[in-house]
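**Q** Prediction below, plus the sequence it came from.
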Amino acid sequence: MNKSTENTDLLQAQNNILEMIATGQSYRRVLERITFVIEGFVPYSVCSILIYNEKTNQLENAVAPNLDEEYVKAVNGIDIGSNVGSCGTAAFYKRNVIVENIATDPLFRDYRSLPLSYGLKACFSIPVLSSERNVLGTFALYYRESKKPTDYDLQLLLTFSHLAAVAIERKKTEEKLYESERKYRLITENVTDFVGILDSKGAYVYTSPSHEKYLGYSPDELLGTLGYEHMHPEDVTRAWKSFEKLKETNEPQKVSYRFRNRQGKWLYLEGSLSPIFEENGEVGQYLYVSRDISDRKKSEERIYHLAYYDKLTQVPNHWKLVEYFQAILKEQKDQPLAFLYIDVNRFKYVNDTLGRTYGDDLLKLIAIRLSSYFDHVFRISGDEFVIILNNTKANEANHHVQRLLEIFEPPIYLKNHDFHMGLSVGLSMYPEHGETVEELMKNANVALRYSKKSNHSQYQSFTYEMSHEMDRKMELESQLRFALENNDFTLYYQPQLDNETGQIIGSEALLRWKNPVLGHISPADFIPVAEETGLIVPIGNWVLKEACKQQKKWLNDGSLLKSVSVNLSVEQFYQDDLVQVVTEVLKETELDPNNLILEITETVILEKNDVAIRTLEQLRSMGVKIALDDFGTGYSSLNYLKDLPIDILKIDKSFLHDMDSDPKAKEILSMIIALTRKLGLRVLAEGVETEDHFQFLKERQCHEVQGFFFSAPIPSEQFTQLLKVKTV
C-alpha cells in the first residue's frame, strides 16, 4: 500500500468513526471499531482501550476484541498509580508510556507474567484525555515482539485517542443528562412541558402554567398574541411552514425553534403540533406540546465542537475544513477557491529547545494572528494550518500570500521571548488543481514541501511538474526499500594516497546503486530521498558494515591498507545508538578501530554542538579516527578546528578547481594546509584531477590526496588489483 492510498484509507476510517459517533451508535461499538482500525494499520499488534471509573479510581470495562477473554477479565479494575503497568502509569502521569520489553521493565514487575503468558512482549500506552485534560481512559498497543513504537504508531494512536475521547465524553454526557432528566421527571412529571392551544391564525388561546413558571409569561401576556412573535427570527419561516402544512393536511408536525423568555434569553424548544378535532370533524384549533431542550442542544454543540475544532488552538480542524469545503461547493460551485497550506518554520526547534508548553502557547498565538486577518483558518496537525480563500483567483491569492508573509514579519512575544516565526506556504487552486479536499490539500502540501526546500522562496504555487517529481520520489523510495531488503546496493572504493610516497594507504567507500527497473541511479538523486524518508540510517549502517568487512578482508590478504573511510549523514550520526552500532560492527567484522575513519561534515557539528562533540570523543576513545569532510563548503572556520575532536581535515575539491582561474584560491589553500598541519591534524585534499593539482599539493606538504587523477571510484575487485601495484 503506497502512502497516498494509506492516507486515504486512514481518512476514510476516521470519517466512518465520526459518523458512528454523530449517529449515536453505542460508544463500545465505536471503541471496538477504533481498535480494529488501529490493528489494521499496525500489523502484528493488538489494541485495547480501558475506561476510567472516577468512583473507584480504576481502569475497567476493557474494549479489546482481539485479546483473549481471560486476559481482558484479568486487567479489569487496574489501579491508577506511578508504577502500575503501562496503562496505570500513563493515566497517573497523563503522558505516554513506552515499555519496549515487558519481561524486564520495572513497570510490569508485579504484572509481567500475565501479558507474557499471552505472548505480549511490548506495550505502548497513552492516556485518553477530555478537553479539560481529565483522564477518560487509556489506549494500549501491544506488540508480540520486544520493540518500541514507530513515529507512525504514535501519531496513529494520538489521532484516534481524540476520537475515542469524543465517544467516551458523549457517553458520559448522555449518562449525566439522562440521570438529570430522570430525576427531574420523577419530581415534576410533565409539568415542565409547555402545553398550549393556537387558533387558525397561530394566536394563543390557552397556555399551561409552565409558561409562566419557566418562561416568565403569564397567560394574560400570551393570550391573543401570535406564537411566532416570541420566536427567533431565523426560525419563524420554518415554524410557520410546519403550521401551514398542519392546517393543510391535519397531520401532526414536529417543530423545533428558539423561544425568548421573559428575561430575554433564547431557549431551544422542541415539540409537536396536532389538530384538535371537533365533534363534527372540523378543525379550528391546534394543540402544541413543547419542552426545553437547551441543555441537550448545548451538549450536542459541545460534542460538535470537540469533533470539529482543534482542542489546543480552538480554530476549526481538518474535519471542519472538509465540511466547510463541501458547503461552499454547494453554494458557489463555479467560483474559484484558493488553498494555502502553511508550515511554521523553526517551530520544532522551539518545541525541542524550550519544551512543549512553550510550543503549545506559541501555536495558540500563531492561530490568533492567522485568524485576525483571515476568516477561514484550519489547523491540520502540529504546526500546519490551512487557509481557504473564497472566490479568489490565482493572482489575487498571490497578493494574499504576500500579505500573510508580511503579517509574520513582526516577532511573536511570549514569556519574555521574541519569536521570529517565518512561514512556508504552498498554494493550490480550485478547480485547476483538484475538485476534492484531498486533492487540493495534497497538491498544496506538495507545493509547501517545495517552498521549504527552496533557498530563495517562502512560497510556491502548485504545478503538476511538482506532482510528477513527488511521484518519482515515491517510486524511488519504494525501490530504495526493496534494495535495502534485498542487498541491491554495492560499494565502490576510491584510493587515498600518501602524497610523499605515492602509496595507496586508504580508501573511501562510496555507495552505488543499479536498480533493475530504473538502471544506474546517481547518489545525488537517491541520497536526498533516503535522507527525507529516514532510510539513510539503515542504508548508512549497511555501508559501514560492508566497508569494514572489505577492509578486514584486504588486511587478511596481506594488504598494507591503513584505513577505510565511511561517510556519516547527519541523521545517521544523531541516531541514539551510533556508538553502539559502530562498536558492534567492529566486533562482528573483527576490524581494529584504528583501521576505520568516519567522515562527518560541518553540518553535523553545527547542528547540535555539545552532543556532537561528546559522540566524537566517544568514537575517538575507541580508536576510530574522525575526518571533517568537505571543509570549505559550509561555515568554514580554522578557529574552531582547534576545539574539535578530529584527526583529519578533508579539503573540498572546489579549492583545487578554483585554483586554475583564481590566484587567491591558491593562497587560501596554501594557508589552510599550513595552519592545519600546525594544529597537528592530517590534511587530505579531494578532487585532484591534474598533474598541476598534484604537484601543487606535494610542494605544500599536503599529507594525503584523492581524486580522478589517480583513480575513479571502482568496485572492490578492481581495487584489489590496484593494491597489487601499491603506488599509483
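**A** Arrived safely, thanks for sending. Residues are numbered from 1 along each chain as shown.

**Q** drop to CA atoms for contacts and neighbour counts, all remaining ones
**A** Fine.

**Q** In stretch 16-31, which residues are buried?
**A** Across stretch 16-31, burial judged by 16 or more other Cα atoms under 10 Å covers 17-18, 20-21, 27-28, 30-31.

**Q** ok, and here's another one to check against it:
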Amino acid sequence: MKSTDIWFIVLKHLADNLLIRFGDEFTGRISENEFLVWCVEKDYRQLERMANRLLESYSSKISVSGFEFDIGLKAVFVRSSSSFANFEDFSYVGLYALTEIKSTGKRGLVTVDESLIKRSQESLALNRDIMKALKSGEIVAHYQPIVHASTGQVVGFEALARWRHPTLGMVSPGLFVPLAEQRRLIVELGEVILEQACEFISDIQQKSDSSSQNRMSIHVNLSTPHFHHKSLVETLVNLIEKYQLLPGQLVLELTESILLGAEDEIVERMEAIKSLGVQLALDDFGTGYSSFSSLCNFPLDIIKLDKSYIDNLDVNDKAKTLVRNIIHMSQELGMTTVAEGVETASQLRKLNVWNVDEIQGYYFFKPMDKHQALEKFAK
C-alpha cells in the first residue's frame, strides 16, 4: 500500500471520529492535515471536555485497517467572545496557535487568549506584507563594523537585514527570516540585502580618501537555498561589475548546514564563487554540524567564532582553551579569524593575546543604518 493511501486512511478515520463527536455542528477540513469544528450552541466548558476526551483517545497509538499510527493530535479552542474582522483572521489564529504548540511541545487543549490573538494578527500582517516589503524597500541592510583586533581600525562591515514595518515598527529578523523561508522568499531576501551591501561598500569606498590603501570588505549572509540557486554565480558577476568591487571586498558568510550534502558538489560550487574574487566565511563556527575537518575539506577564507564562545571567555576555562586553539589552528591553515559578539575589554584582551585577526561586537560598534555608517566612516 502506498504512503498516500495510508495517509488518506488516517485522515478519513479522524474525520469520521470528528463527525461522530460533533456531528450536529459544522465540521470541515481546512488544510492538508487540519480540521475545523464550528460550534454555535454548546457551552464552552462542555466543548472543552469533548475536545479533551478526543485528545485523550489519540494520546497513544491507534490501530486503523491493520496499521498502527501515532498521529500526535493537537487542538486549540477559540471562544466566540473573541472578535475577528473576517473568517481568514479567525482560522489563522487557530493555525498560528497550532504552530506554537508544536514549537513549544505543549500538551492538551490550548485555549486561545488575547495575547496569542495579538501575536497571530501580527504574524498574519507580516505574512501579507513581506512580499510588498521586499519590493518597496521596507527591508533594508544595517551594517555592523568589523575592526582589526590590535589597532581598532575598521576593515569591513557585516550586512544585517532589518524590517521597519509601517504599523508594527521594527520586526525582529528572528521572525521575518523564518517567514521568508516558509514563503520561499529567502532567495529574494538574500538578493535584496546582497545588492544593497554591494552598493554600500562601493559608496563608502568612493567617498573615502582616494589615496587610502585600506579596502574595506562587506560580509553578507547566504542561506542554503541561495547558495544552491542556479543564478547565484551570474548575480555575483553582475554585482561585482556594476559596483566595481575589488577581489576580496565581497565576503559571503555560509552557515554550517550548507556544508552538509555531497562534498564534491559543494566544493565545486565554492570554487566557482571564489574564482570571482569573492571570499568565503564560515559563520558561527562550532555551534552546528561541522567539525574541525571542515576547515581542511572546504576552501574557506575566514572563520567566525560564535558569540556563545566569546560570552564564556571570562567564566569557562574550556571555552578559553577552545577559542585559543581554533584561532591558532585557523591561522596555521591560512584563514582569517573573526570573533563575533565581543562586548567587554576583558574579552578583547584575551583575544588579542591569542592574536585573533578581527573583532565584531558592541564593544566597538552596534549595527547602524546606511546613512549613519556613511556619515561616520566615509571620510
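**A** That came through, no problem. What you see is a predicted model, and the numbers here were worked out from it, not measured in a lab.

**Q** re the thing from before, name the nearest of the buried residues of stretch 16-31 of the first structure relative to Trp319 of the first structure.
**A** Leu18 (9.2 Å; Cα to Cα).

**Q** In helices only, show me the buried residues of stretch 16-31 of the first structure.
**A** 17-18, 20-21, 27-28, 30-31 (DSSP state H).

**Q** Doesn't Leu126 of the second structure belong to a helix?
**A** Yes. Checked against DSSP: H, G, I helix; E, B strand; the rest coil, Leu126 of the second structure lies within a helix.

**Q** Pull the number of nearby residues for the residue lying closest to it once chain neighbours are set aside.
**A** Closest residue to Leu126 of the second structure apart from its sequence neighbours, by Cα to Cα, 6 or more residues apart in numbering: Phe176 at 7.5 Å. Close neighbours of Phe176 of the second structure, defined as other Cα atoms under 10 Å, add up to 21.

**Q** isn't Phe176 of the second structure right up against Ala125?
**A** No. Under the criterion of Cα atoms under 8 Å, Phe176 of the second structure lies out of contact with Ala125, with a separation of 11.1 Å.

**Q** Val425 of the first structure: neighbour count?
**A** Neighbour number of Val425 of the first structure under other Cα under 10 Å is 30.

**Q** What helix or strand is it located in?
**A** Using DSSP states H and E, the element containing Val425 of the first structure is strand 423-430.

**Q** okay, the helix of greatest length in the first structure sits on what stretch of the second structure?
**A** Longest helix in the first structure by number of residues (criterion: DSSP H): helix 151-188. The aligned range for helix 151-188 of the first structure in the second structure is empty, by TM-score structural alignment.

**Q** Residue in the first structure paired with Ser202 of the second structure?
**A** Aligned partner of Ser202 of the second structure by TM-score structural alignment: Lys552.

**Q** give the contact list for the closest residue to that match other than its chain neighbours.
**A** The shortest distance from Lys552 of the first structure to any non-neighbouring residue, by Cα to Cα, 6+ apart, is to Leu591 (5.6 Å). With contact set as Cα atoms under 8 Å, 6 or more residues apart in numbering, Leu591 of the first structure has these partners: 548-549, 551-552.

**Q** between those residues, which is nearest Phe696 of the first structure?
**A** Within the contacts of Leu591 of the first structure, proximity to Phe696 of the first structure (Cα to Cα) peaks at Gln551, which comes in at 30.3 Å.

**Q** Please, which helix or strand holds that closest one?
**A** helix 536-556.

**Q** mean deviation (superposed) between the next helix or strand after that helix and the second structure, please.
**A** Sequence-wise, the next helix or strand downstream of helix 536-556 of the first structure (DSSP H and E) is strand 563-567. Averaged over the aligned pairs, strand 563-567 of the first structure sits 0.9 Å from the second structure after superposition, using mean Cα distance after the TM-score superposition for the first structure.

**Q** Residues touching strand 563-567 of the first structure, excluding its own?
**A** Contact partners of strand 563-567 of the first structure, identified using Cα under 8 Å, 6+ apart, comprise 505-510, 543-544, 547-548, 551, 594-600.

**Q** do that again at 7 Å, thanks
**A** For strand 563-567 of the first structure, the external contacting residues (Cα atoms under 7 Å, 6 or more residues apart in numbering) are 505-509, 544, 547, 551, 595-600.

**Q** ok, now stretch 613-624 of the first structure?
**A** Residues outside stretch 613-624 of the first structure that contact it (Cα under 7 Å, 6+ apart) are 579, 593-594, 596-597, 645.

**Q** Restricted to strands, list the residues you listed.
**A** If you go by DSSP state E, the contacts of stretch 613-624 of the first structure have 596-597 in strands.

**Q** Distance to Phe631 of the first structure and neighbour count added to the contacts of stretch 613-624 of the first structure, as JSON lines?
**A** Below are these laid out as JSON lines (distance: Cα to Cα, whole Å; neighbours: other Cα atoms under 10 Å):
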{"residue": "Val579", "distance to Phe631 of the first structure": "24", "neighbour count": "17"}
{"residue": "Pro593", "distance to Phe631 of the first structure": "24", "neighbour count": "20"}
{"residue": "Asn594", "distance to Phe631 of the first structure": "23", "neighbour count": "14"}
{"residue": "Leu596", "distance to Phe631 of the first structure": "20", "neighbour count": "24"}
{"residue": "Ile597", "distance to Phe631 of the first structure": "16", "neighbour count": "24"}
{"residue": "Pro645", "distance to Phe631 of the first structure": "15", "neighbour count": "20"}
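
**Q** just to revisit the earlier point, need the ones in helices among the buried residues of stretch 16-31 of the first structure in CSV with distance to Asn390 of the first structure, can you?
**A** CSV is the format used below for those (distance: Cα to Cα, whole Å):
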residue, distance to Asn390 of the first structure
Ile17, 29
Leu18, 27
Met20, 31
Ile21, 30
Tyr27, 37
Arg28, 40
Val30, 35
Leu31, 37
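
**Q** Would you point out the most distant pair within the residues you listed?
**A** Leu18 and Arg28 (13.8 Å).
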